[in-house]
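Engineer: pasting the structure only:
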């Protein structure tokens, strides 16, 4: 991956920012995208402190035309694309009786269809480079969590999409990896709309349960209980540089234990061993 071209979405803060700097520090040419480049200051400062440069570009992953244009521009400017890191996402706290269908559709657009659109646009170029797709999902893509119905539904969709795509992509030389963090000390939880959710359910039958959930979420997202963005970025860059990247990887022992409640094939190898056989050419 040294001197390879890596496109990363959602890099204005948190995991995306840390991954952009970490990948550039390991020798990759990083194209770092974010919805609003006016928020690029923290990334620029972090890159400067690390002594690296990143190519920052605007991209709203819910804009299908912009997705294609940015991917094509990256290839035109840099000559190829070796890896895509789907990181852009948005949380949403609430429950279906109180939420609107538009809020559910919005969660799917950024967390699921954004991943689909970027992956579709990148695949022709990744086939040419024998590249890889790395997507930041969540333990919430394996274990449904209270008051995260819209978010978990989108992440479950991401997991199903990529696990299904993985053997097909591998047949044309492209690896697919799903990265599953647990709690991380980023702005993500703060941007999930907890305050708005509390207002919506105030005085309803859901209020006691949401109050309890919020207390739990705040306790597990504090600095002592959560991973730092750099820790997750280290896992992502290890995947980018791995000779044989896994189909699925959790970013901490806590994440492994949590998804292990329902998932025993932690690295995805057992599922891939079965489904890859379904598409193997007949050698008889």
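Structural biologist: Looks like it arrived, so ask away. Everything numeric here is computed off the predicted structure, so don't read it as measured data. Numbering: from 1, shown residues only.

Engineer: from here on, contacts and neighbour counts on C-alpha atoms
Structural biologist: OK.

Engineer: and the contacts of stretch 104-122?
Structural biologist: 61-62, 64, 67-68, 71, 81, 84, 86, 88-92, 133, 135, 150-151, 153-155, 157-158 (Cα atoms under 8 Å, 6 or more residues apart in numbering).

Engineer: now, of the residues you listed, which are buried?
Structural biologist: When burial is judged by neighbour count using 16 or more other Cα atoms under 10 Å, the buried members of these are 61-62, 64, 67-68, 71, 81, 84, 86, 88-92, 133, 135, 150-151, 153-155, 157-158.

Engineer: tell me, what residue is most central in the protein?
Structural biologist: Nearest to the centroid of the C-alpha atoms of the chain, with distances taken as Cα atoms, centre = their mean, sits residue 136, at 2.2 Å.

Engineer: take this one as well and set it beside the first:
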């Protein structure tokens, strides 16, 4: 019962799965949660291969009762909750003229309000042990990217929320960090559930820049995407460092990319960089 306990959301694949395995290997009692338990096969297989034990539970970040039940259940079973990793999220490609405001609301619900809901439920327990609240955001939470308006808006919101919360939480003993991946070779892109050709065909006047963006993105993922395990190293750093940084990028590329914005006081460099994606 003395082992530290971490709850991780969105562990069916990608960074969440890799982070769950890494945390368990590092000695954490790891509660690996996912919205649909029927999708836990890859997670179970990875745990078996690594020779680690995971406690796999259902948690839907958009369902308040699911969030409460999961977190209260962990505390009831283990007597503590030392860390939470907000990893669950969903990508989205589109531009506002071609989609509805409801489309944007749905993206915000999963990627922003889901994080808020889990964090709120976890904070009393993290406060009790001087724990850690870690959220996987994206380089898209620092630099807005074409045809990712809703997704980047949600990630910007998460970064602003956590950056504002961090000094308050620190006064009460809770360390807050955000982890910013770039391209990661996982099921994240395939889980978008879109047909790029159909999306471009339906884009009207946006078709040419959307085609340019899609080509650039496909090339980037093919050439320089990290593995989920590599990206998860930053999550483990946030879990285990004596004094974790607030903002942790997962690669040199991510550091350079976000650095463009963070050192760009008037915004011209960031817009020049992303505008070139459309040429």
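Structural biologist: Looks like it came in fine. Quick caveat: nothing in here was measured; it's all calculated off a predicted structure.

Engineer: circling back to that earlier point, which ones among the buried ones among the contacts of stretch 104-122 of structure 1 map onto helices?
Structural biologist: Taking DSSP state H as the definition of helices, those contribute 64, 67, 68, 71, 150, 151, 153, 154, 155, 157, 158.

Engineer: contact partners for the third one?
Structural biologist: By that I understand residue 68 of structure 1. The contact partners of residue 68 of structure 1, by Cα under 8 Å, 6+ apart, come to 118, 121.

Engineer: and what of the last one?
Structural biologist: Residues in contact with residue 158 of structure 1, defined by Cα under 8 Å, 6+ apart, are 111, 112, 115, 137, 141.

Engineer: Provide the secondary structure category for the second one.
Structural biologist: It stands for residue 112 of structure 1. What DSSP: H, G, I helix; E, B strand; the rest coil gives for residue 112 of structure 1 is helix.

Engineer: for burial, what's the neighbour tally of it?
Structural biologist: Other residues near residue 112 of structure 1 come to 26 when the count uses other Cα atoms under 10 Å.

Engineer: hang on, the earlier thing: I figured the residue nearest to the centre of structure 1 hits residue 84, correct?
Structural biologist: No: contact status for residue 136 of structure 1 versus residue 84: not in contact, 10.8 Å apart, counting by Cα atoms under 8 Å.

Engineer: between the contacts of residue 158 of structure 1, identify the one with the most neighbours.
Structural biologist: Tallying neighbours with other Cα under 10 Å puts residue 137 at the head of the contacts of residue 158 of structure 1, with 31 neighbours.

Engineer: for that residue, which non-adjacent residue is closest in space?
Structural biologist: Leaving out its chain neighbours, the residue that sits closest to residue 137 of structure 1 by Cα to Cα, 6 or more residues apart in numbering is residue 180, at 5.2 Å.

Engineer: how about that neighbour, what does it touch?
Structural biologist: Contacts for residue 180 of structure 1 (Cα under 8 Å, 6+ apart) come out as 136, 137, 138, 139, 141, 248, 249, 250, 251, 255.

Engineer: and these, which is closest to residue 21 of structure 1?
Structural biologist: residue 136 (16.3 Å; Cα to Cα).

Engineer: that closest one: what's it in contact with?
Structural biologist: Contact partners of residue 136 of structure 1, counting by Cα under 8 Å, 6+ apart, are 85, 86, 87, 178, 179, 180, 181.

Engineer: CSV for the residues you listed, including distance to residue 98 of structure 1?
Structural biologist: Formatted as CSV, these follow (distance: Cα to Cα, whole Å):
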residue, distance to residue 98 of structure 1
85, 34
86, 30
87, 28
178, 31
179, 31
180, 28
181, 28
